[in-house]
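Trainee: have a look at this fold, sequence not included:
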């Protein structure tokens, strides 16, 4: 939201952001609330108050909510998640364009899973029947290829832009820190991330390291950092000798290694993971054919191999460019003006 809402506004659109999001689901980390765009809406205060009190994730649309949305809005953009009620309600009651925003799921999960296990089974058929009024707005070109035809035929790629704020720190990396850094949130609450954490410890325990990421419970490991503010996170990137990203996901990548690349931190990633695909599978120094190569390069960087660090850093723009605001803006424009 931090990057996409400003893009939509720059294209001349007024944007409303719902004010109620799920708070009791540690697996849901995509929501955000802001009131900063409300004042720019040409919307009656009473209508705005009604929308602000509506829970789009859990509540069906009343006749009043439906009337307000159809009278004042032309496009609905909703994250494609377990909370499919908003997409189902829109398919039944909204007259404009509906975009299901998809940022990638961990293998072997698919967005079609939500059609069976989400809040509203059968939502794909509802959306498919909309024809050209429905867009599966995939963040990466390869998301739809493993989805059913109901999503494939509506797929259009809109790259996921990095927030403008991170570019305030572009190229400030200086290194010199003692520890490699790893990302692993939700260690105690997510089976997926428990396996990631286990893999880090099995493959990199010999390496001086720290692990960051939002945790939902206490982790009995001094290497796991407490929650970091935005400024503390930038400082972590700035000083780290290396960011090791041993994820193998072909259709999902976290913001963190991308932010670190902007700051200038040398980032190591695995062959055939999404970062590798986004770089065109180029044989560049940050790419590792396997864990053994990643271990060797990580140790060299922790020990201060400046030549390797600069070789990695000089090739990271090919990835960062795929997350540019200008690129996403052009892609959104093609959807919203078709």
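Mentor: Great, that's in hand. Treat the numbers as computed from the prediction; the structure is a model and nothing was measured.

Trainee: when you work out contacts or count neighbours from here on, use the C-alpha atoms and nothing else.
Mentor: Will do.

Trainee: show the contacting residues for the residue nearest to residue 227 when sequence neighbours are not counted.
Mentor: In space, and not counting its chain neighbours, residue 227 is closest to residue 214: 5.8 Å by CA to CA, 6 or more residues apart in numbering. Neighbouring residues of residue 214 by CA atoms under 8 Å, 6 or more residues apart in numbering: 184, 185, 186, 226, 227.

Trainee: same check, this time on residue 172
Mentor: Residue 172 sits in contact with 238, 263, 264, where contact means CA under 8 Å, 6+ apart.

Trainee: go again using 6 Å as the cut-off
Mentor: residue 263 (CA atoms under 6 Å, 6 or more residues apart in numbering).

Trainee: quick one: it from residue 239, how far?
Mentor: 9 Å (CA to CA, to the nearest Å).

Trainee: and the nearest residue to residue 278 once chain neighbours are set aside, what element?
Mentor: Leaving aside its sequence neighbours, residue 278 sits nearest to residue 319 (CA to CA, 6+ apart; 6.1 Å). Using DSSP states H and E, residue 319 sits within helix 317-320.

Trainee: report the buried residues of that helix.
Mentor: By 16 or more other CA atoms under 10 Å, the buried positions in helix 317-320 come out as 319, 320.

Trainee: okay, now the closest residue to residue 163 other than its chain neighbours: neighbour count?
Mentor: Leaving out its chain neighbours, the residue that sits closest to residue 163 by CA to CA, 6+ apart is residue 3, at 4.4 Å. Counted with other CA atoms under 10 Å, the neighbours of residue 3 add up to 16.

Trainee: try this one side by side with the last:
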């Protein structure tokens, strides 16, 4: 925490309890930290090695914990005290091994910390909190804050009274400036404070006034001072005739009315707020109505010495519960509970050394081909990477209960010790979700949204600590019952609008937005996640791009290069079929192309106009492709449409091809180019950012063309006839490519997601 006034009181108190105290040196300059500052004064007395202290001092603890900082913190700190900053709370719960004491100071009437936690970190974070409750404390500043909370916040509430340094009346007030001092920050940036400011002007605007408080946006009012240096602020308080405090919040109190009392400044305040609980219920400065406040303030501005003396003589009672003497009693009473949990953490760390995290990797829909392979790779990298980190995460692979799958599809997962589990999806509404959540001890507000559940017939994956969703393709967002992240393959709909219907975005986008993080394996898709999905950049993770090379390693046959190139595709509308076919037709008719074109990929057999397919059931772009082939017999004669072949057949055909043709409008890049290079086949690809990234990452030296220009592609095909051998000569070695296989990148993959898994 960096709150200057709070630090001045609580740090010496913690030191008196026998603790060294580290103070963060970086904080975000935002509206939650307008009273924050930096203090290096304790660094010299810390037993932390200087090199590690430098790392801590350079870190922004408000954004969470990096792996390096988490390791240092876990080694040196027994307890973390922190304010209610949701990313900070999440980072500590997920990555700090020791005791966490949150310091709530109260919220507006009707708002709970539970509600704000759910809104900021999603409901599933409460499950994480529940699992870590033995090392968590809701260290409330006032003893009545937790009474409106539920779950862990209510169960683990202790009162550590909020104090004020030197909480005694110093009587430094002089009051020669006959104005009202009203502290109201963030007028231009907060609707809440803007309303308070306007209400103050409506009631007291006819009197001379000064508005204190930090203003991130300039206010066109010469009476608004903005943020002042501490000495200037104190001088203003000493000189101004009276302070008015508006708040009638029962669970939040600002420091400034107490600072006014400490200086001996008359305080006029509204009844019904926190000051009543601190002894202000019978004070002469208390007002039940604005009219009463206005009358008293006018009298003070006019110099009513009797009223001023009466208010000043009695209001010191407000400081009693803020004094070191009073607060230290409460702290010393409750601190043994915190220290007992420190001891419990140490014992539990030993007992849980063999306890393993369990993560479900879920294939959302009945995919085959590249998407299925990629999601299986995620599961294998997660499992192997955890073992390489000596953490041993158990992995469950969930897949749709669909006859297109057989046990043969999961043999590679079984070989890695990964459990598989079929599921069926079910929809629930907000009422159903609230009933589930209520069983866990919370009283959430019912949402109107519908949600998706994975029903596996037993635990519905609730036996897992974390879900890694292999895609965001959900009609309705996932029920937030466990923390999860999403792997985003691409956002084609951003570039090819007809891809989906009018309502496609809601489930997809909300599923991504609601997760802890969204993963992607190309920088281009990361940018789509930020700018299209709207996910904050610090909630995106660029994971290593990986190539599935096992199917090629299993095929040791030597295949002679044939008189053909290979076009890998599927039925997706972004695959640019008609323009590719136009280019091929021009290649054969205009450039007397010598190489045949072999076509492979899931569903590609439906491009064959002679295949027995009901045209009425085909999408328009496939109908157009079939019609084009039918009208151009010379093209049809040179196409060899293989369809979805086995892995061994695919490897053989790729080995025999002179080059690979890849033409799409946009996607996340194709691994086929890496597979082609592995077997000595160069690539000719449409030019777009992910393919440029893949070519550079793997050193493919691919050739590129404009996907919108069939004539140019025809010319490039003719050129590849001639240069394919020279392009083959500059392909990367097998040894070079193997380092990008899933085994080679598993360690780095796990490193990139370790923090969000909560693995310590």
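Mentor: Sure thing, it's come through. Bear in mind the structure is a predicted one, so any value in this text is a computation, not a measurement.

Trainee: after superposition, how close is the helix holding residue 319 of structure 1 to structure 2?
Mentor: Taken over the aligned residues, the distance from helix 317-320 of structure 1 to structure 2 averages 1.3 Å (mean CA distance after the TM-score superposition for structure 1).

Trainee: that helix: how far from the chain's middle?
Mentor: Distance of helix 317-320 of structure 1 from the chain centroid (CA atoms, centre = their mean, to the nearest Å) equals 16 Å.

Trainee: again with stretch 49-69 of structure 2
Mentor: The answer for stretch 49-69 of structure 2 is 20 Å, by CA atoms, centre = their mean.

Trainee: start to end distance for that stretch?
Mentor: End to end - CA to CA - stretch 49-69 of structure 2 spans 13 Å.

Trainee: repeat for stretch 199-219 of structure 2
Mentor: End to end - CA to CA - stretch 199-219 of structure 2 spans 16 Å.

Trainee: pull out the buried positions in that stretch.
Mentor: 200, 204, 209, 210, 211, 212, 213, 214, 215, 216.

Trainee: follow-up on the earlier one: what do we get in structure 2 for the residue nearest to residue 163 of structure 1?
Mentor: Residue pairing (TM-score structural alignment): residue 3 of structure 1 is matched to residue 9 of structure 2.

Trainee: repeat that for residue 47 of structure 1.
Mentor: In structure 2, residue 47 of structure 1 lands on residue 52 (TM-score structural alignment).

Trainee: return the residues in contact with that match.
Mentor: Per CA under 6 Å, 6+ apart, neighbours of residue 52 of structure 2: none.

Trainee: a strand runs through it, doesn't it?
Mentor: No: Residue 52 of structure 2 sits outside any strand when classified using DSSP: H, G, I helix; E, B strand; the rest coil, being helix.

Trainee: quick one: the strands in the stretch 151-300 of structure 1?
Mentor: Applying DSSP state E, counting those that start in this stretch to the stretch 151-300 of structure 1 gives strands spanning 155-157, 180-183, 209-212, 243-245, 267-270, 287-288.

Trainee: distance to residue 73 of structure 1 added to those strands, as JSON lines?
Mentor: What follows is the strands of the stretch 151-300 of structure 1, written out as JSON lines (distance: least, CA to CA, whole Å):
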{"stretch": "strand 155-157", "distance to residue 73 of structure 1": "21"}
{"stretch": "strand 180-183", "distance to residue 73 of structure 1": "39"}
{"stretch": "strand 209-212", "distance to residue 73 of structure 1": "40"}
{"stretch": "strand 243-245", "distance to residue 73 of structure 1": "41"}
{"stretch": "strand 267-270", "distance to residue 73 of structure 1": "42"}
{"stretch": "strand 287-288", "distance to residue 73 of structure 1": "45"}
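
Trainee: check the secondary structure at residue 68 of structure 2 for me.
Mentor: helix.

Trainee: same deal with residue 142 of structure 1?
Mentor: coil.

Trainee: tell me the spacing between it and residue 251 of structure 1.
Mentor: If you go by CA to CA, the gap between residue 142 of structure 1 and residue 251 of structure 1 works out to 7 Å.

Trainee: how close does residue 565 of structure 2 sit to residue 723 of structure 2?
Mentor: From residue 565 of structure 2 over to residue 723 of structure 2 the distance is 13 Å, taken as CA to CA.
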